[in-house]
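In: build me a structure from this.
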Amino acid sequence: MIKLHVFVAIFLGFRRPVLLGLLMSGSLLMGAAKATPISLDKHRDEQAVQRVQDWQSLIAHSLQLNDVEKLQVVNAFFNRHIRYGEDAELWQQSDYWASPQETLERGAGDCEDFALAKYFTLRLLGIPENNLRLVYSTLTAAKQTHMVLGFWGNAETEPVLLDNLSPAILPIAQRRDLQMHFAFGETHLYRFEQSNLQVVGKAEFLPHWPALMTKLKHDGLFIVSGSASPVSRLFHLAANQTAQSFAAHKL
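Out: The predicted model follows:
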């Protein structure tokens, strides 16, 4: 998770190096070698495959829903299927942004992984990029940084937040437990003016984001000019990559 001092660095204009190529690689990073019964490995693999298949089914059956319904089913899906886990536990790194597929394969992720998985899933369901923003905040009681996904509809509706800590999708004004810091999308960083956003810079200043977007495009999920690649192509790639990942793990 990005620490609070990074917020300051971003707005002072410092560039941080991009260290990780993350999204849609399908690589199941196993960390340190451990002696694990084969039956347990097989069970975990089957669970991971099932989660990816359930995700594919969710997308296929949700394309015709309205925007509010899409938000509800996607938020519920990831909150139900993914448990919370710290990057140090899952990836042996202090800050790792996982792809939706990596998160589904692991069955776990931190708040950033939840928000990113929901963001890219909603993009695949046809929600325009300019309606979605990834939001960095602080949990006021715990003084802990926290990422959520924001949805800005039309001018008449108040933006709402999708949060791994809550099944409810609430307006920003009702989330008094959160202090908003900044938001970002495909190309820009934004600061908050109440519930509105004002551009303050480019998203390339944010650690991990440029590499993450590059990896997405390389592996078949194109998000350019507000459009996403065909769902069928993503499903084909995800199925192949998941199968290859588990096959390599068994060798």
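In: going forward, measure contacts between C-alpha atoms and count neighbours the same way
Out: Noted.
In: for the closest residue to Q93 other than its chain neighbours, give me its contacts.
Out: Leaving aside its sequence neighbours, Q93 sits nearest to D87 (C-alpha to C-alpha, 6 or more residues apart in numbering; 5.7 Å). With contacts defined as C-alpha atoms under 8 Å, 6 or more residues apart in numbering, D87 is in contact with 1, 93-96, 109-110.
In: which of those residues lies closest to Q194?
Out: Among the contacts of D87, M1 lies closest to Q194 (C-alpha to C-alpha), at 24.5 Å.
In: next up, the contacts around V49.
Out: 105, 242.
In: and with 10 Å instead?
Out: Applying C-alpha atoms under 10 Å, 6 or more residues apart in numbering to V49 gives the contacts 43, 55, 101, 104-105, 239, 242-243, 246.
In: would you do the same for the sequence below? I want to compare the two.
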Amino acid sequence: MSFFRAVLNQYLVLICCLFIAATIRSDGFLEIFTPELLAKVTKDYGEEAATRVSKLKRLLERGQNLSEGDKLKLVNKYFNKIAFKHDKDHWGQEDYWATPVELLATAAGDCEDYSVAKYFSLRALGVAPEKLRLMYVKAIRINQAHMVLTYYETPDAMPLVLDNLTNKIKKASERKDLVPVYSFNAEGLWQSKALNRGKRIIENSQQPWYELLERIESGY
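Out: Below you'll find the predicted structure:
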């Protein structure tokens, strides 16, 4: 666990602030899918990329009246079809947080990108922010740091895990292959000793980091 703390400490406050910021306006995620955005995607990445972005907009519009369980399945399966690619190979950077549009436009991403895209998509589908958390874990089978999205039906519920490694959404207690490290959402950041709510170590902050959100709102 000490290795993962060393790796993650540089991101903790940054990530927490990111999602505090993102949650403020993530209800408006559907509003970014404008003709101007699609024209920009077409120019930068081609027509097939714009088609992929348009499909997400239609998927989110059609999914508004689904049950929350079906929304989870819809979003998890949709983004899991995208190819996995390490940031160094994909973006030429050791760590790059792609926006959902960048993930779709380039048709590749890593675990953080899947989790971010699922988070924004579920928020656009009306899932309350307090029900969603991003969780850093150790994935035992691949022996590396990993990120998943967790969903809490109620505050005290065992969360469900949305993971790019599988289309099956299971309770956290059934994921023996994941060792929890930290989880976070708009309310703060938690240190986790089990795949549940854990111990809060950072409260909500008034100094959010807006870089990713600003890229989303500016057209990507």
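In: re the thing from before, which PyMOL command selects the buried ones in the contacts of V49 of the first structure?
Out: Typed into PyMOL, the next command selects the buried ones out of the contacts of V49 of the first structure (criterion: 16 or more other C-alpha atoms under 10 Å):
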select buried, resi 55+101+104+105+239+242+246
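In: can I get the contacts of V49 of the first structure in CSV with distance to L65 of the first structure and secondary structure?
Out: Below are those laid out as CSV (distance: C-alpha to C-alpha, whole Å; DSSP: H, G, I helix; E, B strand; the rest coil):
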residue, distance to L65 of the first structure, secondary structure
H43, 33, helix
W55, 16, helix
Q101, 23, helix
L104, 23, helix
E105, 26, helix
A239, 24, helix
T242, 28, helix
A243, 30, helix
F246, 33, helix
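In: and of the contacts of V49 of the first structure, the nearest to G201 of the first structure?
Out: Among the contacts of V49 of the first structure, Q101 lies closest to G201 of the first structure (C-alpha to C-alpha), at 29.1 Å.
In: mind checking how far the closest one is from A88 of the first structure?
Out: The gap separating Q101 of the first structure from A88 of the first structure is 19 Å, by C-alpha to C-alpha, to the nearest Å.
In: same deal with P210 of the first structure?
Out: 22 Å.
In: follow-up on the earlier one: which of the contacts of V49 of the first structure sits closest to D177 of the first structure?
Out: Of all these, D177 of the first structure sits closest to L104, with 28.0 Å by C-alpha to C-alpha.
In: which residues does that closest one contact?
Out: 47-55, 78, 81-82, 98, 113, 117.
In: mind redoing it with 6 Å?
Out: R51 (C-alpha atoms under 6 Å, 6 or more residues apart in numbering).
In: can you check E47 of the second structure too?
Out: The contact partners of E47 of the second structure, taken as C-alpha under 6 Å, 6+ apart, number zero.
In: give the contact list for V199 of the first structure.
Out: Contact analysis of V199 of the first structure by C-alpha under 6 Å, 6+ apart lists 189-190.
In: now it: which helix or strand?
Out: With secondary structure defined by DSSP states H and E, V199 of the first structure is part of strand 196-202.
In: buried ones in the next helix or strand after that strand?
Out: Next in sequence after strand 196-202 of the first structure, counting helices and strands by DSSP H and E, comes helix 209-218. Across helix 209-218 of the first structure, burial judged by 16+ other C-alpha under 10 Å covers 209-217.
In: out of those residues, which is nearest to A141 of the first structure?
Out: Nearest to A141 of the first structure among the buried residues of helix 209-218 of the first structure, with distances taken as C-alpha to C-alpha, is W209, at 28.1 Å.
In: so which residues of the first structure form strands?
Out: For the first structure, the strands defined by DSSP state E cover 83-84, 108-109, 132-139, 144-151, 160-163, 166-171, 178-184, 188-193, 196-202, 223-224, 227-228.
In: same list (these) but as a markdown table, adding distance to V73 of the first structure.
Out: Below are the strands of the first structure laid out as a markdown table (distance: least, C-alpha to C-alpha, whole Å):
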| stretch | distance to V73 of the first structure |
| --- | --- |
| strand 83-84 | 17 |
| strand 108-109 | 18 |
| strand 132-139 | 16 |
| strand 144-151 | 14 |
| strand 160-163 | 11 |
| strand 166-171 | 10 |
| strand 178-184 | 23 |
| strand 188-193 | 27 |
| strand 196-202 | 25 |
| strand 223-224 | 22 |
| strand 227-228 | 19 |
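In: A60 of the first structure: which of the ones you listed is closest?
Out: Across the strands of the first structure, closest to A60 of the first structure is strand 227-228 (C-alpha to C-alpha), at 14.6 Å.
In: do you know how far the residue of the second structure positioned farthest from its centre is from S54 of the second structure?
Out: Using C-alpha atoms, centre = their mean, the residue of the second structure lying farthest from its centre is K43. It sits 25.9 Å away. For K43 of the second structure, the distance to S54 of the second structure (C-alpha to C-alpha) stands at 15 Å.
In: could you do D87 of the second structure as well?
Out: Between D87 of the second structure and S54 of the second structure the distance is 24 Å, computed by C-alpha to C-alpha.
In: same deal with E61 of the second structure?
Out: Using C-alpha to C-alpha, we find E61 of the second structure at a distance of 11 Å from S54 of the second structure.
In: these two: who's more crowded?
Out: The residue with more neighbours, out of E61 of the second structure and S54, is S54; 18 against 13, by other C-alpha atoms under 10 Å.
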